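Student: Have a look; sequence and predicted model below, questions after that.
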Amino acid sequence: MPEGHILHRLARLHHEHYAGAPVRVSSPQGRFADGAALVDGRVLTHADAWGKHLFHHYDNGAVVHVHLGIYGEFTESALPLAAPVGQVRMRMRGVGHGSDLRGPTACEVITPGDVDAIEARLGPDPLRPDADPERAWARIIKSRSAIGVLLMNQAVIAGIGNVYRAEVLFRHGIHPERPGKSLSRSQFDEVWADLVELMRIGMERGRMHVVRPEHDHGAPAYAKNRPRTYVYRRAGDPCRVCATPVLHKVMGARNLFWCPVCQPA
């Protein structure tokens, strides 16, 4: 599932290409036809994101809300666009640029009040300038739940997914099964600051970069054209720092990876 940096990158890209001018919006697949009709030809005023949610705001008050889920993705192209390929839920065309959306969990027209309600359910987003980490700390310090679970809870911190969860805990030597309430304030502050930096790098580059330069060598990444990770999808491989085999388990229905030496229980 795309993590928050991808949605912020899309918001910035779509704002740059579409804001301030009418946008032609259609639904070649047909499932978003009614929603597309409400915003087709309207001026997009701005695009923004909160966690894993993307919002396109139009001048008539309508907002297109997109949640990519596991399979959703945008493809971006210069105009003219080719004939739609696959199940294109939403097609956007502006001045010289077009976007096709396929496979999202949500693609709907909502009101500004609905946007407020969605954002009220979400925790602070490390990539937003208005983020308040105190809200996340207040929930974590009171919880007996594992920090590995809490970091994936979008109501605690918005935008964190499986990769950032595994990697930020490794970078700070925190075992994923530690109760949230066992973290010190300094540990939380360091994790939050690291998430802000790592996610900003991911947003700028379009790819996650989580391995420090001194460790960025040795075994290749878990997939082609992906930067190296410390532990994510490296079960059984030697830790890049201490060479201990990386462990794996399922936590909250998601795969979890950690080093038992660098992240002691």
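Tutor: Good, I have the coordinates. What you see is a predicted model, and the numbers here were worked out from it, not measured in a lab.
Student: Please count neighbours and contacts with C-alpha atoms only from this point.
Tutor: OK.
Student: Tell me which other helices or strands the lengthiest helix in the chain touches.
Tutor: Longest helix of the chain, by residue count under DSSP state H: helix 185-205. With contacts defined as 3 or more Cα pairs under 8 Å, 6 or more residues apart in numbering; DSSP states H and E, helix 185-205 has these neighbours: helix 4-18, helix 162-171.
Student: can you pull the buried residues of the first one?
Tutor: Residues of helix 4-18 classed as buried: 4-12, 14-15, 17-18 (neighbour count, 16 or more other Cα atoms under 10 Å).
Student: any idea of the angle that helix forms with helix 162-171?
Tutor: 130 degrees (axes from the mean of the first three to the mean of the last three Cα atoms, to 10 degrees).
Student: neighbouring contacts of helix 4-18?
Tutor: 44, 46-56, 94-95, 97, 127, 158-161, 199-200, 202-204, 206 (Cα atoms under 8 Å, 6 or more residues apart in numbering).
Student: got CSV for the helices and strands packed on helix 185-205, with distance to residue 225 too?
Tutor: What follows is the helices and strands packed on helix 185-205, written out as CSV (distance: least, Cα to Cα, whole Å):
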stretch, distance to residue 225
helix 4-18, 17
helix 162-171, 16
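Student: this is the other structure I want to compare:
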Amino acid sequence: MPEGHSVHRIARQFERHFVGETVAASSPQGRFAEGAALIDGRTMTQSRAVGKQLFLEFDEALYLRVHLGIYGAWDFGGAVSRDATTRASRGRMGQTGMRGAADDTVVGEHEDSLASIGAPRRTRLRMAEQETETETLEGFPPEPVGQVRARLLTETAVADLRGPTACEVIDAAQVQQVINQLGPDPLVDDPDEGEERMVERVRKRRTPIGLLLMDQSVVSGIGNVYRAEILFRARLDPHIPGSQLSDETVRDLWRDWRYLLGVGVDTGQMLTMDDLDEEARARALRSRADRHWVYKREGLPCRVCGTHIVLEMAAARKLYYCPTCQR
């Protein structure tokens, strides 16, 4: 499932290529025909992510709300650009260290552009949990491929939505109702206020912290990968009830989530290992197997203590942890 960093990156793509443009909206699949008709021909005025929720605002205060869920993805095509992801994976991104700011240059000005200067080329970029360039487009706009729930089209770019959990047109009051049910997002909320909200929501619950971090009403954007990695980085037992944690422990979790979310948005990868040398960082950006402390490493030795990583089911989701480091 796409986690918070992916949705923020998708919002950034819409900000770059759709905001300020008149959008032709349609539903090739047919399931979103009524909603598409409401925003067809309108100008997109804002693109915003809150946790795993995407809100695309159109004139007259109509919003397209999208939650990708487990299977959802956006395919962008036309004169669109990548950002840091490709340069990072090829080792051309500024190596400032894990806690340094990533280069945010618009890639359309460089050789990694999907429509590079001097040799115009239109392509399709799929953005979900992972980001992949899937094909070069011979014409524009391309024909929809597969079950496209919603298509948003401008003169130069197209975005096709497939497989979302939620796709609806709502008004400003309904947007606020959705946001009111969400926990704080480090990229949206004031950091100090968000921290206090998370402390309050965790400390009053007897639910294990491994479940609370996945509860979008407690904190926004954390999914299975970040849950496992944040808990390991804190050396925290996922089974401890939130009510038994100290305020400072919860504050540390918030601050680490804020940091990791920033890394994810900058690089396009859920890169959770710190202090990597240049070779190890390049390897981690290329391969998930070299990117995480515990996620999907069940049965393998812990990178710190050598104990085999444990996998168990928690609320129907896979939970990974080290029984020695996290006790």
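Tutor: Looks like it came in fine. Because the structure is predicted, anything quoted here is derived from the model rather than measured.
Student: sorry, back to before: can you add distance to residue 239 of the first structure and give the buried residues of helix 4-18 of the first structure back as TSV?
Tutor: As requested, the buried residues of helix 4-18 of the first structure are exported to TSV (distance: Cα to Cα, whole Å):
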residue	distance to residue 239 of the first structure
4	26
5	26
6	27
7	30
8	31
9	31
10	33
11	35
12	36
14	39
15	40
17	42
18	44
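Student: so which of the residues you listed comes closest to residue 252 of the first structure?
Tutor: residue 4 (19.3 Å; Cα to Cα).
Student: how near is that closest one to residue 183 of the first structure?
Tutor: Here the criterion is Cα to Cα, to the nearest Å. By it, residue 4 of the first structure lies 24 Å from residue 183 of the first structure.
Student: And residue 95 of the first structure, by the same measure?
Tutor: From residue 95 of the first structure to residue 183 of the first structure the distance is 50 Å (Cα to Cα).
Student: Ok, residue 103 of the first structure next?
Tutor: 38 Å.
Student: between those two, who's got more neighbours?
Tutor: Just comparing residue 103 of the first structure and residue 183: by other Cα atoms under 10 Å the higher neighbour count belongs to residue 103, 19 against 15.
Student: And the more buried one? What does it align with in the second structure?
Tutor: The alignment partner of residue 103 of the first structure in the second structure, by TM-score structural alignment, is residue 163.
Student: quick one: contacts for its match?
Tutor: Contacts of residue 163 of the second structure (Cα under 8 Å, 6+ apart): 68, 71-73, 147-149.
Student: and if you look at residue 214 of the second structure?
Tutor: Counting by Cα under 8 Å, 6+ apart, residue 214 of the second structure makes contact with 222-224, 227.
Student: How about the secondary structure of residue 229 of the first structure?
Tutor: Recorded secondary structure, residue 229 of the first structure: coil (DSSP: H, G, I helix; E, B strand; the rest coil).
Student: tally of neighbours for the alignment partner in the second structure of it?
Tutor: Applying TM-score structural alignment, one finds that residue 229 of the first structure aligns to residue 292 in the second structure. Neighbour count for residue 292 of the second structure, taken as other Cα under 10 Å: 22.
Student: Strands along the stretch 101-250 of the second structure, start to end?
Tutor: Using DSSP state E, counting those that start in this stretch, the strands of the stretch 101-250 of the second structure run over residues 122-127, 131-137, 150-153, 157-162, 166-171.
Student: and these as a markdown table, adding mean neighbour count?
Tutor: Converted to a markdown table, the strands of the stretch 101-250 of the second structure look like this (neighbours: other Cα atoms under 10 Å):
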| stretch | mean neighbour count |
| --- | --- |
| strand 122-127 | 23 |
| strand 131-137 | 14 |
| strand 150-153 | 23 |
| strand 157-162 | 23 |
| strand 166-171 | 17 |
